[in-house]
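*Asks:* Turn this into a model:
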Amino acid sequence: MTTLRFTKGEGTGNDFVLLGDYEGSLTLTGDLVRALCDRRFGIGADGVIRVVRTERAFEAPEVEVAAEPTGPEWFMDYWNADGTVSEMCGNGIRVFGRYLVSRGLVQPGRLTVGTRGGPRVLHVPEEGDIEVDMGPAVWQGYPERTAVSLGDVSFPAVGVGLPNPHAVVLLEDLGALPDELPAPSLSGEDFPAGANVEFVEVLSTSRRHLQMRVYERGSAETLSCGTGACAAAVVAARTSLADDHEPIRVDVPGGTLQVRQTSAGSVHLTGPAELVADGTMTPAWLERYT
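*Replies:* You can find the predicted model right below:
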């Protein structure tokens, strides 16, 4: 590899390096992903998104996809900052949609994108917030009651899949948490593959308003997590809010997201997505990491 072009994008402060590999010619590895996401020696990001045609994505064994290579034209090959892959990223898929529209690869409007968690339908306007149908929350196979520990302090939590695993902790005061979250400890029996952990305060039941911090599996604490906001909203709707399918506002350190659960059970996520910069990695840098 002698050159590598990239785009930097973000959704509510959850930032990503996007690689336009339309025909699947790039061999993406965990080492390269970790180097790109390094905020000192690389570009810096919470994850890497390879933009690839679905039929080409399945030609590379390292993609490790479970779905069939049919359906959506475009596949979001999402990698965490630690070089592992993930089923889904709610903020990342909005940035992915913005990229496709801005590059003229698709028209604004309704769009279906392939992910490791299955196809997802987006509404991508030319400008403004993007809405994603994240599919239904998955309760089966996840603990109704589990525990999350920060050091010596243990908190009750609820497990849910969207489709990646989440452990949601409802707190009376989010401000009681430390300024920097250490890595939470989870039950290996309840979450054998780990989980994202959301710490959530219900600011107003009448206004359906939540505040959230998140520690992401594979990325540490981030400014936002789209699937985490969905997990927080559906757990709060079950336990603290009237489950009336009205939108729930979720404030995260990087901004605000809206989550709505339809009468059919599908969870919709709405929020901003911006493309920040385009660039090219130098040949010398690539030689060190490829």
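
*Asks:* Only C-alpha atoms from now on, for both contacts and neighbour counts.
*Replies:* Noted.

*Asks:* Just give me the neighbour total for residue 253.
*Replies:* 15 (other Cα atoms under 10 Å).

*Asks:* What ranges does the stretch 151-290 of the chain have for its helices?
*Replies:* 226-239, 283-289 (DSSP state H, counting those that start in this stretch).

*Asks:* where's the nearest residue to residue 237 once chain neighbours are set aside relative to residue 175, distance?
*Replies:* Distances taken as Cα to Cα, 6 or more residues apart in numbering place residue 243 nearest to residue 237, at 5.0 Å, with adjacent residues excluded. With distances taken as Cα to Cα, to the nearest Å, residue 243 is found 26 Å from residue 175.

*Asks:* Who has more neighbours out of these two?
*Replies:* It is residue 243, of residue 243 and residue 175, that has more neighbours when counted by other Cα under 10 Å, with 16 against 9.

*Asks:* Can you give me the distance of that one to residue 26?
*Replies:* Taken as Cα to Cα, the span from residue 243 to residue 26 is 45 Å.

*Asks:* now do residue 49
*Replies:* 12 Å.

*Asks:* more neighbours, those two?
*Replies:* Neighbour count, other Cα under 10 Å: between residue 49 and residue 26, residue 49 has more, with 27 against 16.

*Asks:* Run through the neighbouring helices and strands of the strand or helix carrying that one.
*Replies:* Assigned by DSSP states H and E, residue 49 belongs to strand 47-53. The elements that strand 47-53 packs onto, with contact taken as 3 or more Cα pairs under 8 Å, 6 or more residues apart in numbering; DSSP states H and E, are strand 14-20, helix 30-37, strand 74-80, helix 90-102.

*Asks:* and for the last one, what are the contacting residues?
*Replies:* Going back to what we said before, that points to helix 90-102. 9-12, 14-16, 18, 49, 51, 76, 78, 106-108, 111, 122, 124, 126, 130-132, 134, 224-227, 269, 271-275 (Cα atoms under 8 Å, 6 or more residues apart in numbering).

*Asks:* coming back round to it: point out the most buried one among the helices of the stretch 151-290 of the chain.
*Replies:* Highest mean neighbour count among the helices of the stretch 151-290 of the chain (mean count of other Cα atoms under 10 Å): helix 226-239, with a mean of 25.

*Asks:* so how far is that one off the chain centroid?
*Replies:* 14 Å (Cα atoms, centre = their mean, to the nearest Å).

*Asks:* please give me the structure for this one as well, since I'd like to look at both together:
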Amino acid sequence: MVSFTKMHGLGNDYVYVNCLENTLDDPARFSVFVSRRHFCVGSDGLVLILPSDTADFKMRMFNADGSEGRMCGNAIRCVGKYVYDHGLTEKTELTVETLSGIKTLRLSIKHDKVELVEVDMGKAVLTAADIPVATELERFINQPVMVGHKLYNLTCVSMGNPHAVIFKNEIDALNLEEIGPQFEHHKLFPDRINTEFVEVLDDHTLKMRVWERGSGETFACGTGACASVVAAVVNSRCPRDAEITVHLRGGDLTATYRSDGSVLMKGSATHVFDGCIDFE
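*Replies:* So this is what the prediction gives:
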């Protein structure tokens, strides 16, 4: 039996397993098993909370297809809520080790529970080779790319995982089930790609839909919101050092692309339920 907690950040939902004292065999297979909607718990993937030698806690996250991701902004906010609400820490500022480095979390408490979490996401990566993008360009900003039978202008950013941002009007009308996989598996992206379709409402407000590699369209993506704000700044659509609101299908996040190249993200984290499930 595996004990778990279901949590979500703006509808980007994961199954969380406390591995501080116990181990979970074959987490990739468990992620596929538990993520099946209608047939199991249902989620965008799995998050393990582990001990760390270099930070207060360690996070590993797996997508619904079993692939391991380097970072998830919504998931790390929920990790902050989990460890505080469960009495695993009394800190309101703590560090979490991820595959994309150590992230600092600042917790906002209401009625002895975490309500909001601000995450220092570290510096945005714009160097194409480090994202990675298969191109000879140093940066891949507002570049035309043929995907399917249409031409899109892409700006690529890494926030610990790779993102391609497309600025487009009327994003609600997009058929992401059709075009999302075409971006995810495009030859430009050797590690696949998360793809954000972004509508600029004004210079401090964006609207975004996201196709996440390994999971499909999700209600929210924290790293994607950060990447979208970075892309908006470098394309002169939003100002630097300003808090930008990103409307996602599951709710709102704010992100600030600072002059030192780092990104701050703030949003909610929500507990749904606890459970226990057979896994052989």
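
*Asks:* which of the contacts of helix 90-102 of the first structure are buried?
*Replies:* Among the contacts of helix 90-102 of the first structure, those classed as buried by 16 or more other Cα atoms under 10 Å are 9-12, 14-16, 18, 49, 51, 76, 78, 106, 108, 111, 122, 124, 130-132, 134, 224-227, 269, 271-275.

*Asks:* Would you enumerate the residues in contact with the spatially most central residue of the second structure?
*Replies:* Most central residue of the second structure, judged by C-alpha distance to the mean C-alpha position with Cα atoms, centre = their mean, is residue 72 at 3.4 Å. Neighbouring residues of residue 72 of the second structure by Cα under 8 Å, 6+ apart: 61, 221, 222, 223.

*Asks:* what's the offset of the strand holding residue 49 of the first structure from the middle of its chain?
*Replies:* Counting by Cα atoms, centre = their mean, strand 47-53 of the first structure comes out at 13 Å from the chain centroid.

*Asks:* Pull up the aligned stretch in the second structure for it.
*Replies:* Mapped onto the second structure using TM-score structural alignment, strand 47-53 of the first structure covers residues 45-51.

*Asks:* For residue 148 of the second structure, the count of nearby residues, please.
*Replies:* Using other Cα under 10 Å, residue 148 of the second structure is surrounded by 12 other residues.

*Asks:* mind listing what it touches?
*Replies:* Residue 148 of the second structure touches 179, 182, counting by Cα under 8 Å, 6+ apart.

*Asks:* Please apply the same query to the one 4 residues further on.
*Replies:* Residues counted as contacts of residue 152 of the second structure (Cα under 8 Å, 6+ apart) are 143, 144, 145, 146, 166.

*Asks:* can you check residue 198 of the first structure too?
*Replies:* Counting by Cα under 8 Å, 6+ apart, residue 198 of the first structure has contacts 166, 167, 168, 169, 212, 213, 214, 215, 228, 232.

*Asks:* aligned partner of it in the second structure?
*Replies:* In the second structure, residue 198 of the first structure lands on residue 196 (TM-score structural alignment).

*Asks:* What's the separation between that match and residue 164 of the second structure?
*Replies:* 6 Å.

*Asks:* Please point out which of the contacts of residue 152 of the second structure the first structure shares.
*Replies:* Mapping these onto the first structure (both residues aligned by TM-score structural alignment, their matches' Cα atoms under 8 Å) leaves 145, 146, 166 still in contact.

*Asks:* quick one: which of these has the most company?
*Replies:* residue 166 (22 neighbours).

*Asks:* Identify the residues contacting the aligned partner of it in the first structure.
*Replies:* Alignment note (TM-score structural alignment): residue 166 of the second structure maps to residue 169 of the first structure. Residues near residue 169 of the first structure by Cα under 8 Å, 6+ apart: 148, 155, 156, 157, 158, 197, 198, 199, 200.

*Asks:* Hmm, residue 126 of the second structure is touching residue 158, no?
*Replies:* Yes: at 6.7 Å, residue 126 of the second structure and residue 158 qualify as touching, with contact defined as Cα atoms under 8 Å.

*Asks:* Tell me where the stretch 51-200 of the first structure has strands.
*Replies:* Secondary structure of the stretch 51-200 of the first structure (DSSP state E, counting those that start in this stretch): strands at 74-80, 109-114, 120-124, 130-136, 146-150, 153-161, 165-171, 185-186, 196-204.

*Asks:* To residue 30 of the first structure, which of the ones you listed lies closest?
*Replies:* strand 74-80 (8.2 Å; Cα to Cα).

*Asks:* Could you list the residues in contact with the closest one?
*Replies:* 33, 46-54, 57, 63, 85-89, 92-93, 96, 112-116, 218-219.

*Asks:* Narrow those residues to just the buried residues.
*Replies:* By 16+ other Cα under 10 Å, the contacts of strand 74-80 of the first structure give 33, 46-54, 57, 63, 85-89, 92-93, 96, 112-116, 218-219 as buried.

*Asks:* Could you measure from residue 165 of the first structure over to residue 236 of the first structure?
*Replies:* Taking Cα to Cα, one finds residue 165 of the first structure at 16 Å from residue 236 of the first structure.
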